[in-house]
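Trainee: Here is a sequence with its predicted model. Questions after.
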Amino acid sequence: MQKLLSKLRQAINDYALIQSGDKIAVGLSGGKDSLTLLRLLREYKNFSPEKFDLIAITLNPGSGADFSPLHDFCKSIDVEFHEIPTDIKEIVFDIRKEKNPCSLCAKLRRGALNDYAKKFNCNKIALGHHKDDAIETLLLSMFYEGRVSCFSPKTRLEKADITLIRPMIYLEEYQTRKFCRDNSLPIIENPCPANGHTKREDIKNTIKMLGKDIPSIKKNLFGSLTNSDQLFIWDKEKIKKH
């Protein structure tokens, strides 16, 4: 845990993700990444120089998944937990019958999470994106949209009056997988019919294939995100001011 906490703290410091007085809602899907994020933030809270409050919000999409293990998990680490029922599955699959459901689903989940975070008086939402997510998003943008873009470690949403933070952007996916396994965290299997059949999954496999011939590919791609001398994407000083 100490190695992961070190990376978490580095990201928090590099991008000024947390300030004293914050109330942070963790978007807890039940997947390995969000479970790792909540557990690490709860541990970080014990020694953080910034005094902040932490809650967890799970959006139940109406898919029939059992989220009760998350209630027990949050109780065991003394984190306030809210499970919110939604009709996201019905809208995306039954009403709209989306062939490519990810975009609409993500939009609905973002809107609902923002609304409930504000309802519970949170000023920030913490999301479980990690280094591999950033690399995949960069390539998805380039390959499918013809632009160089990626989410930021910190994003201010003026209309929603809330700030998104991603404290795990220096962690790799294998680390969250191992952390959940080593600590027996209650992973909830993703019930989405599209799970494993997305463009992101294709990009993940492409990176893995290229890595056989270019072992440093992930390191180099991630380095391009922070190379603000050549192209601004993740400029620490500009992001801190947001």
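Mentor: Arrived safely, thanks for sending.
Trainee: drop to CA atoms for contacts and neighbour counts, all remaining ones
Mentor: OK.
Trainee: for the protein, what's the longest strand?
Mentor: Determined from DSSP state E, the single longest strand within the chain is strand 53-60.
Trainee: what does the helix or strand following that one contact?
Mentor: From strand 53-60 onward toward the C-terminus, using DSSP states H and E, the following helix or strand is helix 68-76. Contact partners of helix 68-76, identified using CA atoms under 8 Å, 6 or more residues apart in numbering, comprise 30, 56, 80, 81, 185, 186.
Trainee: Can you tell me, leaving aside adjacent residues, what's nearest to residue 51?
Mentor: In space, and not counting its chain neighbours, residue 51 is closest to residue 20: 4.6 Å by CA to CA, 6 or more residues apart in numbering.
Trainee: Can you classify the one you found by secondary structure?
Mentor: When classified by DSSP: H, G, I helix; E, B strand; the rest coil, residue 20 comes out as coil.
Trainee: pull the longest helix from the protein.
Mentor: Longest helix of the chain, by residue count under DSSP state H: helix 102-119.
Trainee: about what we covered before: filter the contacts of helix 68-76 down to the ones in helices?
Mentor: Among the contacts of helix 68-76, no member lies in helices (by DSSP H).
Trainee: From those residues, pick the one nearest residue 11.
Mentor: Checking these against residue 11 with CA to CA, the nearest one is residue 56 at 20.4 Å.
Trainee: Below is structure B, check it against A:
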Amino acid sequence: MSEVMQELDKKQITRLNKLQKRLRREVGSAIADYNMIEEGDRVMCCLSGGKDSYAMLDILLNLQQRAPVQFEIVAVNLDQKQPGFPEEVLPAYLDSLGVAYHILEKDTYSIVKDKIPEGKTTCSLCSRLRRGTLYGFAQRIGATKIALGHHRDDIIETLFLNMFYGGKMKAMPPKLLSDDGANMVIRPLAYCREKDIAEYAKLKAFPIIPCNLCGSQENLKRAEVKNMLKLWDKQFPGRIETIFTAMQNTAPSQGVDRNVFDFMALERNPDAPASGEVAEADLPAFDFMDVSNSGHIDLDNAAKHADSSQRIEVVGVYQP
């Protein structure tokens, strides 16, 4: 029995096992639904030291033992030279797991501090610099997939951020091909709830390293959206699940984006049979002249007195 399991009581062990099964099932479903991992893949698992990436690595290692395909996992951390970063934590943890890993050292901290004015959000630039470094390293080590620890809440929050502040219906796809076509990014936690991951990380006692590049600065816009979604989840249970389901069931022809649906080419077919929501044969038979004086047609009343086997016969049109 692991040291973590020894320190938990019976109730906590039961809860940990339940969470692990749920997360493993959700990650497995996401991988299968989006064909994230294939035979012979070398998956570069990006480890930041936060709860999400720890959980992702843990679940992927667990699934690796049971998966119907063979794949390799390589953990990679980018040491961005933040002051006070505990550089010994991740190597010690990864050594205890026996997983192959690389620690990259690149001083993006100085770049961010030099380019972003004091008090402004640094997350965007920091993310771009980190992504560029990781993309390049993935090609150097022959990684076929780059696994990131974004979960379902991140995906939904990004949707609303882009809607509210970017004017776009855009989120984080579970699987993404980089613009140059050289890297495939996957998000195995796409179906997992953040609160489940947080509880799992606590029970597993992952050695969490907080991001203090900006003094644990909170992205205010994302925090605002996160709080909105938390309130909805509390007031309207099931709403968050419905939102994510809606993201999986888009209907371009029912939207207004001319770039994803060709509205200009739509043409009515004059020879098409009446087969909409209500066909002509389904309407009650009555004489339009009976109601032409008032200009109103009471279909409900007509249906009570009409022979349902008859069809509508228009014998006159009211001209006010």
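Mentor: Received it, and whenever you're ready, just let me know what you need. If you're wondering where the values come from, they're calculated on a predicted model, not measured in any experiment.
Trainee: Any idea what the TM-score comes out to?
Mentor: Once superposed, chain against chain, the TM-score is 0.90 (TM-score structural alignment, normalised by the length of the first structure); 232 aligned residues with a CA RMSD of 1.8 Å.
Trainee: Name all residues that make contact with the residue nearest to residue 51 of the first structure.
Mentor: Residue 20 of the first structure is in contact with 49, 50, 51, 52, counting by CA under 8 Å, 6+ apart.
Trainee: Mind telling me what it corresponds to in the second structure?
Mentor: Structural alignment (TM-score structural alignment) places residue 20 of the first structure against residue 39 in the second structure.
Trainee: Residue 115 of the first structure too?
Mentor: By TM-score structural alignment, residue 115 of the first structure lines up with residue 136.
Trainee: give me the number of residues near the residue nearest to residue 183 of the second structure when sequence neighbours are not counted?
Mentor: Spatial nearest neighbour of residue 183 of the second structure, excluding adjacent residues (CA to CA, 6+ apart): residue 177 at 6.0 Å. By the criterion of other CA atoms under 10 Å, residue 177 of the second structure has 13 neighbours.
Trainee: Residue 177 of the second structure is in contact with residue 185, isn't it?
Mentor: Yes. Checked against CA atoms under 8 Å, the pair residue 177 of the second structure and residue 185 is within contact range at 6.2 Å.
Trainee: all strands for the first structure, in order.
Mentor: 23-27, 53-60, 80-85, 124-126, 154-157, 162-165.
Trainee: Tabulate those strands (TSV), appending distance to residue 238 of the first structure.
Mentor: Converted to TSV, the strands of the first structure look like this (distance: least, CA to CA, whole Å):
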stretch	distance to residue 238 of the first structure
strand 23-27	22
strand 53-60	26
strand 80-85	33
strand 124-126	18
strand 154-157	10
strand 162-165	15
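Trainee: so which of these gets nearest residue 197 of the first structure?
Mentor: Of those, nearest to residue 197 of the first structure by CA to CA is strand 53-60, at 21.2 Å.
Trainee: so where is that closest one in the second structure?
Mentor: Aligned by TM-score structural alignment, strand 53-60 of the first structure falls on residues 72-79 of the second structure.
Trainee: Of all the residues in stretch 118-126 of the first structure, which ones are buried?
Mentor: 118, 122, 123, 124, 125, 126 (16 or more other CA atoms under 10 Å).
Trainee: before we move on, back to that, tell me the angle of the longest strand of the first structure relative to helix 68-76?
Mentor: Using axes from the mean of the first three to the mean of the last three CA atoms, to 10 degrees, the inter-axis angle of strand 53-60 of the first structure relative to helix 68-76 is 170 degrees.
Trainee: What mean distance separates strand 53-60 of the first structure from the matching residues in the second structure?
Mentor: Taken over the aligned residues, the distance from strand 53-60 of the first structure to the second structure averages 0.8 Å (mean CA distance after the TM-score superposition for the first structure).
Trainee: so what corresponds to the residue nearest to residue 183 of the second structure in the first structure?
Mentor: Using TM-score structural alignment, the partner of residue 177 of the second structure in the first structure is residue 156.
Trainee: Its match against residue 124, yeah?
Mentor: No. With contacts counted by CA under 8 Å, residue 156 of the first structure stays clear of residue 124, the gap being 9.1 Å.
Trainee: State the distance from residue 14 of the first structure to residue 165 of the first structure.
Mentor: 12 Å (CA to CA, to the nearest Å).
Trainee: ok, the two, which is more surrounded?
Mentor: The neighbour comparison of residue 14 of the first structure against residue 165 (other CA under 10 Å) goes to residue 165, with 26 against 15.
Trainee: doesn't residue 155 make contact with the more buried one?
Mentor: Yes. Taking CA under 8 Å as the definition, residue 165 of the first structure is a contact partner of residue 155 at 6.6 Å.
Trainee: ok, residue 110 of the second structure - how many residues close by?
Mentor: Neighbour tally, residue 110 of the second structure, other CA under 10 Å: 13.
Trainee: gap between the alignment partner in the first structure of it and residue 3 of the first structure?
Mentor: Taking TM-score structural alignment, the alignment pairs residue 110 of the second structure with residue 90 from the first structure. Computed as CA to CA, the residue 90 of the first structure to residue 3 of the first structure distance reads 41 Å.
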